[in-house]
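1. Task: produce atomic coordinates for the following.
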Amino acid sequence: MRRKIALFLTFVLALGVIPFSSYAEEAYDKQLEEAILRSRKLFNISSEYDQFDYSVGSWSGTTVFYLSWSDSKGKLDNVHVSIAVDGTVLSFGKWKPIYEDQRPKLPKISKEEGLNIAMDFIKKVSPKLGNSIKHIEISQPLNINSNSYGYYFVRIENGIPYYNNRIDISVDSSTGEVTDYYVNWDRDLKFADVKNLITLEKAKELYKEKVGLNLIYKTSYKDGKPNVFLTYSPLNTNLAINAKDGEVTSIYDFYPLYDKTADMGAGGYTSNEELSPDEKAAVEGIAGLISQGEAEKISREILELDSEYKLNYVNLYKNWRAEDSYNWQLDFTKGSDSNAYYVSVSIDAKTRELVSFYRFGPEDSNKKVQYNEEKSLEIAKEYIKKMNPDKIESIELRKNYEGYRPLEEQRQYSFQFIRKIDDAYVEQDGIWVTVDAVSGNIREYRIDWITTKFPPQENVISLDKAYDILFGDIGLELKYFSPNAHGEDIKDNKEAILVYGLKSDKPSIIDASTGALLNYLGEPFKEPEIIKYKDIENSYAKDKINILAQYGIALSGDKFKPKEKMKQADFLYLLAKAHSPYVEIDQSRDKLYTSLVGLGIVKEDEKAPERIVTKEEAVKYIIRALKYDKIADLTEIYKDIFKDTGDISPGLKGYISIAYGLKIVEGSNGYLNPKQELNREDGANLIYNYLFNEI
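-> Reported below is the predicted structural model:
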């Protein structure tokens, strides 16, 4: 087939381009030929490409061709295109076949120019989509590790966003070429009309009544230690209000915009940490930890495992949610192949308590369901009373709004009970139970229960005040949502519905004491912004200072103070942001120096945050950041470049020579003035030269 297509294309290209057709009655090979021709024309894929491959699949009920071109000599970029049978381009990408360690390049086009290129590209390759999208501006510094601009578009129908559909596109900031393009688009989806909608004010009332805010203890983990903070937040942020009937609707919205820009650090889930054999041997010797044999005995007793269950895996794990806490995990099997039974158990190595278990095995499909959801819930509660009687009064069944359609005959039920302390829920704590609706046995059991000090629930803002903040600072918006957008073929959808849901550009986490919005670390939420200075108009380094700021390499505040002397800590901060853009800096500067000492950019005995940095010192730090210091230390191999070379500190001559060769530093009338104290504009000039040197 491929040889036939290649021969056909050779003939066709000699005659001209065939108009693209999407008629279903067209033969498969004809459709493929048209897809190839359209792609080659759209993306200027020349005959120099001598390798071609393809595959075919179905996307939303439509035939899609996946085409790729490469050059056996490795001189041309690899190209990939996925294109629907109607000619709509769904994805495009081009990349170099060999990885190149690229240094940052100074943009030759602005971000605004790149946006125009992106929009023109969309109209060219996917004209049917171009009039139904809206660009979502994400105000954040440029990524110093990327030489492209990223743009994000959402689908708009009847003037209302449908966040489940989007277009992502990247434009090279130096060449203006589109390098990546991706479309997620539900085809043949109908959208509910905008008639007879409840008002936004009514939606707010219903949200308060049916979804609401709760006092919630949230936990983040930083440096391996828990940080518990009290908030007002919805228990389920994926709940919205149906804009027509006012009922609660579970939605799966697009990825929150604040997650694209905010560094959430270690606030998310971290898996249990497996110990090495040596670590395990050391930990087993800790007083109070039960042995492997004891853990096995407890597991067999709790789950009534007879001798036919063989222990085939065992390990000791550190519990990531608590210091000096360890769990034994033991896996048992009985039988083999399709008739095997499997049980996995986790036991607290200090308290001897059951942490979790999961069991499965062959089922007899002829056996009938004996327990409905209500009876299964009773079984789950009774089991919790048996295993954790002291916790039954501290949990509450969490209502399921997920909107799944149950099977005609549900063979198991899963229940989640969330922990509650007085009036506040504990977000990550609770008990999970799955009940077999045929036998009434427990299939799965898991408890998460942090042991730490919880902040008091006194002196919190009122619930009414929290709602004012929720609706005023975050807000509800009208948007479309497709109930079957995940997990089912889109062709089965009748229409996307209209809902009022929380906006996603800020986290819905409100400090219960101050009313401030928080991120997932429990720190004040800060919207990313590009700093703009008011006092650099007359600075010789004005343009360079502004470009650095666009990349987030900037000093805080709206005044740069270009003529002010530059302190070591300020220069090193800019250098750290240029070298490692996502480095975290605290007010004490401890992390700044810890990071730079670890990288070898600063020596421990050189730390002097308040000292004014000199030109030769600044160059020294830069050359270390470039990892050229070992070469720079070979002082005898460098010639005298400046008239005042003799004024350079012993040992730094090589650093100055390399910096001069890389055009990071230059003299004036043959003089360097190495001991000159830097002004802030001088420091920014050096950082710019380090970052964007073309050598």
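2. make it CA atoms for all contacts and neighbour counts henceforth
-> Fine.
3. could you pull out the strands for the stretch 151-300 of the chain?
-> 160-172, 178-184, 214-222, 225-233, 239-242, 248-250, 273-274 (DSSP state E, counting those that start in this stretch).
4. Out of the ones you listed, which is closest to Gln410?
-> Nearest to Gln410 among the strands of the stretch 151-300 of the chain is strand 248-250 (21.0 Å), distances taken as CA to CA.
5. same for that closest one, what does it pack against?
-> Applying 3 or more CA pairs under 8 Å, 6 or more residues apart in numbering; DSSP states H and E, we find strand 248-250 packed against strand 239-242.
6. chain center to the strand it packs on, what's the gap?
-> Remark: strand 239-242 is offset 25 Å from the chain centroid, using CA atoms, centre = their mean, to the nearest Å.
7. To compare with the earlier structure, here is another sequence to fold:
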Amino acid sequence: MISAPVAIAGVSGLPQPVESRLLKPMETLAIPQVTLEEAILIVKSNFDVPIEYTDFNSTYNTYDDRQVWALRWNGTAERPGEFAAEVSAINGNIISMNYWKNDTQVGNSPSIPPITKLAAREISNNLLKRLLGKLSEDLRLIPSDSEIMPLDYSPVNYNLQYQRLIDGVPFLSNGANVQVSSTDGHITSYNLNWNEVKAPEGKGVINSTQAQQAFIKAPFFKLEYWVPSSYRPLVAGQKQVAKLVYQLRGQNGGAIDAFTGEPLQLNQGDWLMTDSFGTGGMGNAKEERAGSISDGAQVLTPQEQLEVERTAKLLKRDEAIAAVQRWIEIPANLTLRSANLGTDWRSADKRIWSFNWNSMGSDKGDGTPQYLSARVSATTGELYGFDISNQPSGKTEAKLDRLAAQNLAEEFLKKVQPDRFSQVVLNTEINNQMDKISPEPWNIQAYSYHRVVNGVDFPDNGMIVNVDPVAGKVTSYELNWSEHELSSVSGILSKEQAVESFLKARPLTLNYVRIYSNGMPGDLRLVYLPVSQDRSISISNILDAKSGELLDYQGLPLEKGPKPYNFTDLEGVNGASEIAALGQAGLFGDYGNSFKPLEKMNLGSLLRAMYLNRFGQWGNTGLTESEILKKAKEQGWLKEEMQPGDPVSREILVKVLLRYIQLDKLAELNDIYQVKFQDAAQINPDALGFFALASSTGILKVEGQVLAPLETVSRAEAATALFRALGWRK
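-> Purely as a prediction, here's the structure:
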């Protein structure tokens, strides 16, 4: 438990209450104002450090405006654990605390947490009031309504995040984080990030409507083609769809200056602080064949024969090398080290020759080539990319300025990719940044171009060229171009409609943000920034241009991700607490926050809850009913021929649950079991052992002596049986 603050007799000079102390910018590495002894007493007066943690050590460190005592108490080999805390050496604030113990008494069953989320909030709030005093009034609890509480066999902590406010305006990156044990209410972790800075006054700022209009006009949120990450490999002939989306780009995160109403301008280097090897060759081929499994004649399958025919039509190695030499010179001092004929990961139909040449000699003279890689189409010989590396030349005079280097790059692209170059435009944002870098010997000039289709940018397709301004040569080229099924531009949202949908999910709110320049903390700025109000929800910068939904990296709507369910219809229901815990784990959300306990349980709902509990929510919430059914059969949980919408009988319930917890082998020993139900004669012989085990373990609870084995079970009965079954894992 956490002890209350106590007066420490005989100790003088302890720091004053936190609200009466102000941080001062540290100009030199000063002697700590808070001594080690004082830091230890501050921690022990606010937290119970386990007396069995007798191994103690400390360190003192500084970074920017931080001076910190790091204190660490360690347990013994017999009772391992750790209690660590950081105390500001400037003002005595407890900056962080982390408490870990090796809890060997892990239950064999997920249990209903003794400490509720509401109680955890009260414990956390009391801690902050005690540690921070009046400053705690400037903290606001950040909603976490979408945080799921997994049904685990080890203790689970509630995670509570607090946002610091300055005159009611959030100061992003400043605040506190507290973790509270759901088992006994212990504080297991505490972190404070609180910078003393001068904040600009909020007078004269634009309102949120003006900020939204500025956001609409800003160039950082625009329509483009976007290719989601594919979690399934594409088959031959299949094209991935390039979706039309509105995407938030740029280094300022969509910030609008609250005074000027213009996009926040950041300089170069600025950023916002917001929240085994082979050991042998092929050997003797004849000996390998002599050791084969079968001496009979082998016949190629149709797929294998098709691959042989495809490969026969491709360029041979030397032909592909000649295709490379058509565009670039291969230095005479380089030796071919590897050649690979493979498939483009983006398209199973595209074959690519990849080559690597290296310098094998000792010549390291100025400007001597050391390495060359190149890629060409194995079908057409088209150059997909190359990169050459030379020893530094020692020369300092640049032959080309930025514009001349760009002309050289574009001349190269027009020769190598005449058709595709006509479909691209220069990336102005990247080019504007590069314009600020003069063509020094060490500054290779980079030029990036992206594809435009139907008047819409397609950033995932394009080409990049690097030019050495001293040598006056192209040193690198990369083509990123794939054939996609392009979404039609008809029926898309206007930018105004897209902004409205985007800001509905991530409202523009007034915030203080700190700008870091080249890693150094700088001034605070007052900006409007699109910030999600619930930090437990995944955020996205990508909005579907047709549906107006935020998308995840796979192109799926974010709303289909895991979230907890607060069932509102469980009053008077047997097993209400167990069902509520399942809902908080993100299970049985078929009807949102209504559980409908008296309705019949269908097979798909039960199997989905079982699968998500076993294999986790992320990446699985979008599985279809047929996919869930298939996976349940693969796992051996379901052996009967059923459909997802079929009702679950009491017999099916006990069978799938005992298979789920791997007690089915015992249950199949029918001859050793007896049951005393009045209607035992109605039990199918192959189900007798399942009912005997399920009822004797408490997984299945039957009122009275009538079992009704073939009766359809309610959602409440099935869910509570699943909860109890989780305590009988193998």
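8. Got a TM-score for the pair?
-> The TM-score (TM-score structural alignment, normalised by the length of the first structure) is 0.81; 656 aligned residues with a CA RMSD of 4.1 Å.
9. hang on, the earlier thing: most neighbours per residue, which of the strands of the stretch 151-300 of the first structure?
-> strand 239-242 (a mean of 26; mean count of other CA atoms under 10 Å).
10. still on that earlier bit, dump the strands of the stretch 151-300 of the first structure into a markdown table; add distance to Lys639 of the first structure as well.
-> Output for these, formatted as a markdown table (distance: least, CA to CA, whole Å):
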| stretch | distance to Lys639 of the first structure |
| --- | --- |
| strand 160-172 | 40 |
| strand 178-184 | 44 |
| strand 214-222 | 49 |
| strand 225-233 | 53 |
| strand 239-242 | 70 |
| strand 248-250 | 71 |
| strand 273-274 | 54 |
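11. Please identify which of the ones you listed is closest to Tyr671 of the first structure.
-> strand 160-172 (39.1 Å).
12. ok, average deviation of the closest one from the second structure?
-> Superposed on the second structure, strand 160-172 of the first structure shows a mean distance to its aligned partners of 2.9 Å (mean CA distance after the TM-score superposition for the first structure).
13. hmm, who's touching that strand?
-> 114, 117-118, 133, 147-156, 177-186, 253-254, 478-482, 485 (CA atoms under 8 Å, 6 or more residues apart in numbering).
14. What does Gly462 of the second structure correspond to in the first structure?
-> Using TM-score structural alignment, the equivalent of Gly462 of the second structure in the first structure is Gly430.
15. Quick check: chain neighbours aside, which residue is closest to Phe332 of the first structure?
-> Of all residues not flanking Phe332 of the first structure in the chain, Leu311 sits nearest, at 4.5 Å (CA to CA, 6 or more residues apart in numbering).
16. For the one you found, give its distance to Glu273 of the first structure.
-> To Glu273 of the first structure, Leu311 of the first structure is 21 Å away according to CA to CA, to the nearest Å.
17. where do the strands sit along the stretch 251-400 of the second structure?
-> Going by DSSP E, counting those that start in this stretch, the stretch 251-400 of the second structure shows strands at 256-257, 270-273, 334-344, 347-359, 369-377, 383-390.
18. cool, and the stretch 1-150 of the second structure?
-> Using DSSP E, counting those that start in this stretch, strands in the stretch 1-150 of the second structure cover 55-63, 66-74, 81-88, 94-101, 139-141.
19. Make CSV from these and add distance to Leu314 of the second structure and mean neighbour count to it.
-> CSV is the format used below for the strands of the stretch 1-150 of the second structure (distance: least, CA to CA, whole Å; neighbours: other CA atoms under 10 Å):
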stretch, distance to Leu314 of the second structure, mean neighbour count
strand 55-63, 59, 12
strand 66-74, 63, 21
strand 81-88, 62, 22
strand 94-101, 60, 18
strand 139-141, 63, 18
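20. Between the ones you listed, which one is closest to Glu329 of the second structure.
-> strand 55-63 (50.6 Å).
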